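K.L.:
Turn this into a model:
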Amino acid sequence: MPRRRGKLLSEAEIALWRQVARTVTPLAGRKPVEAEPEPELPVLQPEPSRQAPVMAAPKAIAAKSAPLPLAPLERRLRTQLRRGQQGVEAAIDLHGMRQDEAHAALRGFLRVQQMRGAKLVLVVTGKGGVGDFGFGSERGVLRRNVPHWLSLADLRPLVLGFDEAEQRHGGSGALYIRLRRARGPQP
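P.N.:
Prediction:
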């Protein structure tokens, strides 16, 4: 049996190598590598008294592409934003909206801006209040949820990355969002 750096090759590795060796064209002046004949495997017959249950063919699994990774803004872009050399192309303020309203507004805003060719937008969420607000009243909900929404499947194809805004654009109560380039007609 062939060896690979001190290890024996498995039957699967040998079969794979033979398959690859058949498809390779040798360099000029060299003869092709002769593929070793494949050993004949014995055909196993099931015992008549024991019939194997008939199994359905496995369904083809739809190949889902891995979610696109989100990245923070590059250092150079952050510096340009801080110095005022780069500006945001559009902004939306989500203050005073309920979560469902804010999510729908954010989704619509990002789609429209992507179709317009915008690369960098600002989303103002607000910082939320500080202190005890009693039972059932929660502050800073949008500030917490917008980054989560940006990583969900409905907004992931639109967003390249996001990061907290500079102080002059709202600081921790706002986000810079880099948009992906629009690809073809969108519904």
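
K.L.:
C-alpha from now on. contacts and neighbour counts both.
P.N.:
OK.

K.L.:
Ala174: what's it in contact with?
P.N.:
Leu122, Val123, Val124, Thr125, Gly126, Lys127, Arg143, Glu164, Ala165 (Cα atoms under 8 Å, 6 or more residues apart in numbering).

K.L.:
hang on, the second one in a strand?
P.N.:
Spelled out, it's Val123. Yes: the assignment for Val123 is a strand, going by DSSP: H, G, I helix; E, B strand; the rest coil.

K.L.:
Let's compare: structure for the following, please.
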Amino acid sequence: MAGPEQDDDAHALFRAAVKDARPLNAPRRLHHPPARPKPVPHQFIRDERQALLDSLSDHYIPAHELENGEELLYLRNGHAPDILSKLRRGHWVVQAAIDLHGLVADEARLYVASFLADCKKRGIRCVRIVHGKGLGSRNREPILKHKVRNWLMQKDEVIAYAQARREDGGSGAVIVLLKA
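P.N.:
Purely as a prediction, here's the structure:
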């Protein structure tokens, strides 16, 4: 170990070595304030959410809904009727699904609207929406079942829908075909 005498000698040697040195003129440091974060467009987000809600009305009266006993079917005008039979037989693979169990109507409407918008962005063609059979609701009536179907008819990207096959949810779900 180095003793105190050796430390003093080292400091003396260092001072002697740098006695003629001049300090460098350090460049002035500019003080930049931290970058301000980008503003969050809260009003725009609220407006977009409201537009989604407004795009689906609970008071829409369907003009082109087909009834087949208890099963409800829908096909937008201008499309081939065989689309419905293909949809009912499972011709298209379900690429995405949502479950509305436990949601109230307003929550479900927003969820369905944002789900369909997301599917449109991602190019998804066939989806399943599980709305339930209404067994847990007041009066044991399928409230969301009819609301979901009315909402779907109002969306331009929906070509057709049909009740899901038994293995896909039966009368508690609907299979929807979307535009490409």
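
K.L.:
Tell me how they score on TM after superposing.
P.N.:
Superposed pair, TM-score by TM-score structural alignment, normalised by the length of structure 2: 0.51. Supporting alignment: 104 aligned residues with a Cα RMSD of 2.7 Å.

K.L.:
State the distance from Asn99 of structure 2 to Ile175 of structure 2.
P.N.:
Just to correct that, residue 99 of structure 2 is Asp rather than Asn. 12 Å (Cα to Cα, to the nearest Å).

K.L.:
okay, the two: which has more neighbours?
P.N.:
Between Asp99 of structure 2 and Ile175, counting by other Cα atoms under 10 Å, Ile175 is the more crowded of the two (27 against 15).

K.L.:
and that one, which of the three is it?
P.N.:
strand.

K.L.:
Quick check: closest non-adjacent residue to it.
P.N.:
Arg128 (4.6 Å; Cα to Cα, 6 or more residues apart in numbering).

K.L.:
what touches both of Asp99 and Ile175 of structure 2?
P.N.:
What both Asp99 of structure 2 and Ile175 touch, as defined by Cα under 8 Å, 6+ apart, is the set Ile129.

K.L.:
counterpart of the host helix or strand of Ala51 of structure 2 in structure 1, which residues?
P.N.:
Secondary structure assigned from DSSP states H and E places Ala51 of structure 2 in helix 42-54. With TM-score structural alignment applied, helix 42-54 of structure 2 matches no range in structure 1.

K.L.:
Identify the residues contacting that helix?
P.N.:
By Cα under 8 Å, 6+ apart, the list of residues contacting helix 42-54 of structure 2 reads Asp106, Arg109, Leu110, Ala113, Ser114.

K.L.:
Among those, name the ones in helices.
P.N.:
Asp106, Arg109, Leu110, Ala113, Ser114 (DSSP state H).

K.L.:
Most neighbours among those, which one is it?
P.N.:
Highest neighbour count within those, by other Cα under 10 Å: Arg109, with 24 neighbours.

K.L.:
What is the aligned counterpart of it in structure 1?
P.N.:
Superposed on structure 1 with TM-score structural alignment, Arg109 of structure 2 falls opposite His103.

K.L.:
same thing with Arg125 of structure 2?
P.N.:
Using TM-score structural alignment, Arg125 of structure 2 lines up with Lys119 in structure 1.

K.L.:
quick one: its match and Gly161 touch, right?
P.N.:
No: taking Cα atoms under 8 Å as the definition, Lys119 of structure 1 is not a contact partner of Gly161, at 10.6 Å.

K.L.:
More neighbours: these two, which one.
P.N.:
Remark: of Lys119 of structure 1 and Gly161, Gly161 carries more neighbours, 22 against 17, as counted by other Cα under 10 Å.

K.L.:
Can you report how many residues lie near the residue nearest to Ile175 of structure 2?
P.N.:
Arg128 of structure 2: 23 neighbours (other Cα under 10 Å).

K.L.:
how near is it to Val104 of structure 2?
P.N.:
When Arg128 of structure 2 is compared with Val104 of structure 2 (using Cα to Cα), they lie 19 Å apart.

K.L.:
And for Lys86 of structure 2?
P.N.:
32 Å.

K.L.:
repeat for Arg49 of structure 2
P.N.:
Applying Cα to Cα to Arg49 of structure 2 and Val104 of structure 2 gives a distance of 16 Å.
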